[in-house]
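A.B. asks: pasting the structure only:
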């Protein structure tokens, strides 16, 4: 009679004589993606085979300020800062019965000559946290004389086994009443900032997740800033 041998790194015979996979040896089994800003719950009991999770949290990017220059004058705005990022590999035994999942929204666009809003934080319980990017400010006043303003520093202060602050945004420049340059939005681990503009217009949209908006530019017409990119939480479930 032929005999069958199995590798005990991956298989085990239980008390009923059934051949089963060793818990924790199955690798990636499912991916959960939380892409809508808000608060959700992860319940461990829904995945009885769970051995560990690989969680990524990306915060929202900052919005850019609005620009409304007087006639024949110029206002240029810097871009919004990029949102932070964190990633952790967590054993199932270290998880609570339920962990909160928070997805940060992108920062609001500034209206008129108001500041852009900050991006929202994203997190998984208290085990992974990424902070939102800063919104750009409306510090440049309308005028025609050469001047410049700084961009925003990228987000920092993340919690995770690996963490990365968001990218800083570009500053803005006015050469004259009809020549200026708005700032590029800050990038993130999972997204790119909005482009910088030399022709007047509103703040520019980021790509992907967590990037900051590019700045608005006005040569006498009113333009809103742009909204930052929303965050995201990605959870890979390993069995």
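C.D. replies: Perfect, I can see it now. All values reported here derive from a predicted model rather than from experimental measurement.

A.B. asks: use CA for all of it now, contacts and neighbours both
C.D. replies: OK.

A.B. asks: nearest spatial neighbour of residue 236, skipping sequence neighbours?
C.D. replies: Excluding the flanking residues, the one nearest residue 236 by Cα to Cα, 6 or more residues apart in numbering is residue 31, at 4.5 Å.

A.B. asks: And the one you found, how far from residue 90?
C.D. replies: Note on residue 31: its distance to residue 90, by Cα to Cα, to the nearest Å, is 15 Å.

A.B. asks: quick one: which of the two has more around it?
C.D. replies: Ranked by neighbour count (other Cα atoms under 10 Å), residue 31 and residue 90 place residue 90 first, with 16 against 13.

A.B. asks: What helix or strand is the more buried one located in?
C.D. replies: Following DSSP states H and E, one finds residue 90 within strand 85-91.

A.B. asks: Can you name the element that comes right after that strand?
C.D. replies: strand 98-103.

A.B. asks: What is the strand holding residue 90 packed up against?
C.D. replies: In terms of contacts (3 or more Cα pairs under 8 Å, 6 or more residues apart in numbering; DSSP states H and E), strand 85-91 is packed against strand 52-58, strand 128-130, strand 162-164.

A.B. asks: helices and strands around the second one, which ones?
C.D. replies: Right, strand 128-130. strand 52-58, strand 85-91, strand 122-124.

A.B. asks: Compute the inter-axis angle for the helix or strand where residue 237 lies and strand 98-103.
C.D. replies: Here residue 237, judged by DSSP H and E, is contained in strand 232-238. Following axes from the mean of the first three to the mean of the last three Cα atoms, to 10 degrees, one obtains 140 degrees for the angle between strand 232-238 and strand 98-103.

A.B. asks: Second structure for comparison follows:
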């Protein structure tokens, strides 16, 4: 059984009645619901819980962590970010959704200020094109996903060149955006997926749910040996060879 933890700062749902009406059990609750139905073992965690709900026990029992944040990136404690970072390096999968692009953990893993991009909230259509139809995250999808209303994110998106580009979005206003990208960090896999503005019911869309389900399956830890670093003893005997200073004249 793949163990998933859905993390959400859970502030919009409390402060904005529109968001609360769309996601009465929180964005984390909506995501946890469809992932549970897909057969995963799912728990949730939120910002205002002790240790943001991400205790060592929770992280050690998580195969894939899903991250949604927006208003309160700065409130996430650096010590918790460091714990998540180390777990990813040791193999835990991480799926970063929508405005989680500006989270501390995403920036730390990618090494750039990932909050830099264009944005606009104008109820415009988004068409998410499948760029890599052979990628496991795109399994079961058509050529594109169409959302009638979403927030626009536009290039340039300040991220390193991704290992794989799975989706590119086009918006009604004309912008494009790398909306589905993957990275490998240490033993862990990272997937960023753009859609999911809090005032739209995006996470009830079956195709969006399918992408996230596929993302979880892709990000599950691989059964590989942990890398060993530092000074290492030789595996084979090394025969000492005398060093010659002789210079051959040409």
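C.D. replies: Nice, thanks for sending it over. Since we're looking at a predicted model, the values are computed, not measured.

A.B. asks: so what number do they get for TM-score?
C.D. replies: The TM-score (TM-score structural alignment, normalised by the length of structure 1) is 0.25; 109 aligned residues with a Cα RMSD of 6.1 Å.

A.B. asks: Can you check which strand is longest in structure 2?
C.D. replies: Across structure 2, the longest stretch assigned as strand under DSSP state E is strand 118-130.

A.B. asks: the helices in structure 2, which residues?
C.D. replies: 12-15, 17-22, 26-37, 56-60, 78-89, 104-110, 206-219 (DSSP state H).

A.B. asks: for structure 2, what spans make up the strands?
C.D. replies: Under DSSP E, structure 2 gives strands at 3-8, 41-46, 64-68, 93-97, 118-130, 144-154, 164-171, 176-185, 188-193.

A.B. asks: Next, the angle helix 78-89 makes with the third one.
C.D. replies: An angle of 140 degrees separates the directions of strand 64-68 of structure 2 and helix 78-89 when computed by the same axes, to 10 degrees.

A.B. asks: do you know how far the closest residue to residue 53 of structure 1 other than its chain neighbours is from residue 31 of structure 1?
C.D. replies: Of all residues not flanking residue 53 of structure 1 in the chain, residue 237 sits nearest, at 4.8 Å (Cα to Cα, 6+ apart). To residue 31 of structure 1, residue 237 of structure 1 is 6 Å away according to Cα to Cα.

A.B. asks: Quick check: residue 87 of structure 1 touching residue 130?
C.D. replies: No: the pair residue 87 of structure 1 / residue 130 is not scored as a contact, 9.1 Å apart, by Cα atoms under 8 Å.

A.B. asks: Comparing these two, which residue is more hemmed in?
C.D. replies: residue 130 (33 against 25).

A.B. asks: And the more buried one, how far from residue 101 of structure 1?
C.D. replies: 12 Å.

A.B. asks: okay, and the common contacts of those two?
C.D. replies: Residues touching both residue 130 of structure 1 and residue 101 (Cα atoms under 8 Å, 6 or more residues apart in numbering): 122-123.

A.B. asks: can you pull the buried residues of the longest strand of structure 2?
C.D. replies: 124-130 (16 or more other Cα atoms under 10 Å).

A.B. asks: What is it packed up against?
C.D. replies: strand 144-154, strand 164-171.

A.B. asks: if we can go back for a sec, and the angle from the strand holding residue 237 of structure 1 to strand 85-91?
C.D. replies: 20 degrees.

A.B. asks: how far away is the residue nearest to residue 236 of structure 1 from residue 58 of structure 1?
C.D. replies: For residue 31 of structure 1 relative to residue 58 of structure 1 (Cα to Cα), the value is 16 Å.

A.B. asks: Kindly report the same for residue 67 of structure 1.
C.D. replies: Distance from residue 67 of structure 1 to residue 58 of structure 1, by Cα to Cα: 28 Å.

A.B. asks: which of these two has more neighbours?
C.D. replies: The neighbour comparison of residue 67 of structure 1 against residue 58 (other Cα under 10 Å) goes to residue 58, with 38 against 35.

A.B. asks: just to revisit the earlier point, compile the helices of structure 2 into JSON lines and extend it with columns for mean neighbour count and distance to residue 6 of structure 2.
C.D. replies: Formatted as JSON lines, those follow (neighbours: other Cα atoms under 10 Å; distance: least, Cα to Cα, whole Å):
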{"stretch": "helix 12-15", "mean neighbour count": "15", "distance to residue 6 of structure 2": "15"}
{"stretch": "helix 17-22", "mean neighbour count": "16", "distance to residue 6 of structure 2": "18"}
{"stretch": "helix 26-37", "mean neighbour count": "19", "distance to residue 6 of structure 2": "6"}
{"stretch": "helix 56-60", "mean neighbour count": "14", "distance to residue 6 of structure 2": "11"}
{"stretch": "helix 78-89", "mean neighbour count": "17", "distance to residue 6 of structure 2": "13"}
{"stretch": "helix 104-110", "mean neighbour count": "20", "distance to residue 6 of structure 2": "15"}
{"stretch": "helix 206-219", "mean neighbour count": "20", "distance to residue 6 of structure 2": "11"}
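
A.B. asks: Can you add distance to residue 154 of structure 2 and give those helices back as JSON lines?
C.D. replies: Shown next, in JSON lines, are these (distance: least, Cα to Cα, whole Å):
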{"stretch": "helix 12-15", "distance to residue 154 of structure 2": "23"}
{"stretch": "helix 17-22", "distance to residue 154 of structure 2": "23"}
{"stretch": "helix 26-37", "distance to residue 154 of structure 2": "23"}
{"stretch": "helix 56-60", "distance to residue 154 of structure 2": "33"}
{"stretch": "helix 78-89", "distance to residue 154 of structure 2": "27"}
{"stretch": "helix 104-110", "distance to residue 154 of structure 2": "18"}
{"stretch": "helix 206-219", "distance to residue 154 of structure 2": "19"}
